[in-house]
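Enquirer: Requesting a structural model of the entry that follows:
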Amino acid sequence: MRIVVALGGNALQRRGEPMTVEGQRHNVALACIPLAPVAERHELVISHGNGPQVGLLALQAAAYDDVSIYPFDVLGAQTEGMIGYLIEQELGNLVPQDKRLATLLTMTLVDAADPAFSNPTKFVGPVYTAEQAEKLAEQRGWAFRADGDKQRRVVPSPIPRRIVEVEAVEALLDRGYVVVCAGGGGIPTMYSPGTTTLVGVEAVIDKDRASAVLATDLGADLLVIATDVDGVYLDWGTPQQRRVVAAHPDALDPGLFPAGSMGPKVEAAADFARASGRTAVIGSLEQLSSILAGDGGTRISVQTEGMETR
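Expert: Alright, predicted model coming up:
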């Protein structure tokens, strides 16, 4: 089976933890435990988030001097290499030595006219108090939104249209590689208006949407969007909350969920289910074996009628 697993940001950086290399490596090593058996038995593609990492790199560059601010496409490429290295090494320590792994820097094509450029929603970097966020907004022109009881920087998150290197991913899979790619949604790029010249974009692409595009173009049998909860919940945080066990993509409205977290996951899963006719599952990484067995998480498929909750 060909499987795309999109690792949530919690697989790399847990809220409240210092952003150390040791901490990220520890979290990656834990994430690789359920991934290892899948890598041995199936064709596996791993994508991942990069919000905290790309935000930290942006802060580091801005703190160096006034002329060393790196654009987000370059920062995205840096995080793809860094996180891919950690995944390759930690997963490689758990699978047979003859199992080959590769990290591929991938560019993701977006539309220059995407309305997201005038409405930034994608969280990057650490959380701040309201006072800190106000000061940074004045100093650097950054946009902020609430993330829980804190404030966090947001940047544009245009819709991904195509993974430029999808043929290279396919070639590596055909040769038996586990492929790590589309990290952080891929390096955001677009064609200069009226040309065929690719240029970088100051944005961060949602990794779940990019993973859905990748999974569709690869003909994946299953898309797993791994997060830190065991599924999609209606009325989350209330006495009436209930988990969606299975749903048709038309039965689950992404607008019912936060735009900065579960909303894009539901939209990405529904897009993949519609485009491919196959199943997408939103659930925790710890459930991966159950998900592959047909249980666990929230399953979104055109074969499902309506919605089942529990």
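Enquirer: When you work out contacts or count neighbours from here on, use the C-alpha atoms and nothing else.
Expert: Will do.
Enquirer: show me what contacts the residue positioned nearest the centre of the chain?
Expert: Nearest to the geometric centre of the chain sits residue 207, at 2.7 Å (C-alpha atoms, centre = their mean). For residue 207, the contact set (C-alpha atoms under 8 Å, 6 or more residues apart in numbering) comprises 6, 47, 48, 49, 182, 183, 184, 185, 186.
Enquirer: which among these end up buried?
Expert: Those of the contacts of residue 207 that meet the buried threshold are 6, 47, 48, 49, 182, 183, 184, 185, 186, by 16 or more other C-alpha atoms under 10 Å.
Enquirer: Show me which of those is closest to residue 282.
Expert: Comparing the buried ones among the contacts of residue 207 against residue 282 with C-alpha to C-alpha places residue 6 closest, at 9.6 Å.
Enquirer: run this one through as well so I can compare:
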Amino acid sequence: MNLEYQLSLNKGDRMRIVVALGGNALARRGEPMTAEYLRANVRSTCEALAALASENEMVITHGNGPQVGLLALQNLAYQDVAAYPLDILGAETQGMIGYVVQQELSNALNGAREVAGIITTTVVDESDPAFERPTKLIGPQYSAHDAAEAAAEYRWTIAKDGNAFRRVVPSPDPLSIVQAPLIRRLLEAGSLAVCVGGGGVPVRIDSKGRHVGVQAVVDKDLASAALAADIGADVLIMLTDGDYVSENWGTPEQRDIHTASADAVAAMTFAEGSMQPKIDAAIRVARAGGRALIGPLDRLDDLLARRIGTEIVPTLKEGIRWVESAPTKSA
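Expert: Below you'll find the predicted structure:
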């Protein structure tokens, strides 16, 4: 299956690809969240994707965790009016980030392909248990002291993020992408699409069939998988700053996964709120008959050629194929 995938790219056959950009494609850890850094990071990302985008039907999705958290803080700083709800802030980040991605991708392609940015909404179930157990990290990192103060002042739920702390909000499972038929038509017309920013604005369907925004942030990888299934994508590529998905990451028993079947990787457990959603997204795509790649943005060519990164496929005889080398960075 890996060979078939490589050959399809080498022959120049057009594929329908969903590329999910992780936070590192928009903001590096430790960088201030300024417009200048956002544009510089997006520009380098789009330049890396240009060759793939020029030869295939491509949809680019992106995260928004740091940005939506920053907007929430900026809203709280102005107290003359009530703070905007999280669904509207999510739509704001789609416009803000989507505009930059749309522009920089068009520039990287020298205007050869039309790039459409779409404000996307994602249907969720209002009874999803995620509303009772927030897990999605958003906003900047805090020290333990500052996190405790923010939690008390704003009534936030706080969770640990590495050696620091961040706000967490509900992250319900995406059921469907409302604009998927529009996105499919754009691809069929030869356009590229930037959509599902931050997982799309989560909406519920009320008793009259109307869409109503809800206070949550959908995981962008899970929403990207839902979109991939809705539009019949051949592959979902989730770009990160790690080399592989790893078992027992950060321990002497770490093993890096080169290829795994959906069933084999479903039996494993990964970090909730970071790697587990990517694995869940990959499983969803593979069980729908597609493929999912998880690997480093800065080595995209090697990822596509299967020299690095992890691939999740519908079936694999041995279940998991491990990397026969020393452990590397976890995706």
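Enquirer: top helix in structure 2 by residue count?
Expert: Assignment by DSSP state H gives helix 86-108 as the longest helix of structure 2.
Enquirer: And the next helix or strand past it?
Expert: Reading on from helix 86-108 of structure 2 to the C-terminus, the next helix or strand found by DSSP states H and E is strand 115-117.
Enquirer: Tell me the residues of structure 1 aligned with that next one.
Expert: Aligned by TM-score structural alignment, strand 115-117 of structure 2 falls on residues 101-103 of structure 1.
Enquirer: from the chain's centre, how far out does the matching stretch sit?
Expert: 17 Å (C-alpha atoms, centre = their mean, to the nearest Å).
Enquirer: Determine which two of the buried ones among the contacts of residue 207 of structure 1 are furthest apart.
Expert: Between any two of these, the greatest separation by C-alpha to C-alpha is 12.1 Å, found for 6 and 186.
Enquirer: Assign the residue in structure 2 that residue 30 of structure 1 lines up against to helix, strand or coil.
Expert: Alignment note (TM-score structural alignment): residue 30 of structure 1 maps to residue 44 of structure 2. Recorded secondary structure, residue 44 of structure 2: helix (DSSP: H, G, I helix; E, B strand; the rest coil).
Enquirer: Run a quick neighbour tally on residue 44 of structure 2.
Expert: Residue neighbour count, defined by other C-alpha atoms under 10 Å, stands at 17 for residue 44 of structure 2.
Enquirer: what do you get for the one 10 residues further on?
Expert: Here the count is done by other C-alpha under 10 Å, and residue 54 of structure 2 has 15 residues near it.
Enquirer: Please apply the same query to residue 230 of structure 2.
Expert: Residue 230 of structure 2 has 18 neighbouring residues, counting by other C-alpha under 10 Å.
Enquirer: can you check the one 4 residues further on too?
Expert: When counting by other C-alpha under 10 Å, one arrives at 20 neighbours for residue 234 of structure 2.
Enquirer: average gap between the longest helix of structure 2 and structure 1?
Expert: Averaged over the aligned pairs, helix 86-108 of structure 2 sits 0.9 Å from structure 1 after superposition, using mean C-alpha distance after the TM-score superposition for structure 1.
Enquirer: So which residues of the stretch 1-150 of structure 2 form helices?
Expert: Remark: helices assigned in the stretch 1-150 of structure 2 by DSSP state H, counting those that start in this stretch are 2-10, 35-55, 65-77, 86-108, 144-154.
Enquirer: got the contact list for the third one?
Expert: What that stands for is helix 65-77 of structure 2. Residues outside helix 65-77 of structure 2 that contact it (C-alpha under 8 Å, 6+ apart) are 23, 33, 83-84, 86, 89-90, 93, 137-140, 167, 198.
Enquirer: before we move on, back to that, pick the most buried one from the helices of the stretch 1-150 of structure 2.
Expert: Of all the helices of the stretch 1-150 of structure 2, helix 86-108 has the most neighbours on average by mean count of other C-alpha atoms under 10 Å, namely a mean of 22.
Enquirer: Now that residue 112 of structure 1 has come up, it's in contact with residue 188, right?
Expert: No. In this structure residue 112 of structure 1 lies outside contact range of residue 188 using C-alpha atoms under 8 Å: 10.8 Å.
Enquirer: Spit out the contact partners of residue 309 of structure 1.
Expert: Contact analysis of residue 309 of structure 1 by C-alpha under 8 Å, 6+ apart lists 242, 243, 244, 245, 246.
Enquirer: just checking, which of those residues belong to strands?
Expert: Judged by DSSP state E, strands contain the following of the contacts of residue 309 of structure 1: 242, 243, 244, 245, 246.
Enquirer: any idea what the last one aligns with in structure 2?
Expert: So that's residue 246 of structure 1. In structure 2, the residue equivalent to residue 246 of structure 1 is residue 259, according to TM-score structural alignment.
Enquirer: and its match, what does it touch?
Expert: Residue 259 of structure 2 makes contact with 310, 311, 312, 313, 320, 321, 322, according to C-alpha under 8 Å, 6+ apart.
Enquirer: what about structure 1, which of those residues hold up?
Expert: On the basis of both residues aligned by TM-score structural alignment, their matches' C-alpha atoms under 8 Å, what survives of the contacts of residue 259 of structure 2 in structure 1 is 310, 311, 312, 313, 320, 321, 322.
Enquirer: Quick one: neighbours of the residue lying closest to residue 203 of structure 2 once chain neighbours are set aside, just the number.
Expert: Nearest residue to residue 203 of structure 2, sequence neighbours excluded (C-alpha to C-alpha, 6 or more residues apart in numbering): residue 213, at 4.3 Å. For residue 213 of structure 2, the count of nearby residues is 18 (other C-alpha under 10 Å).
Enquirer: Thank you kindly, that will do.
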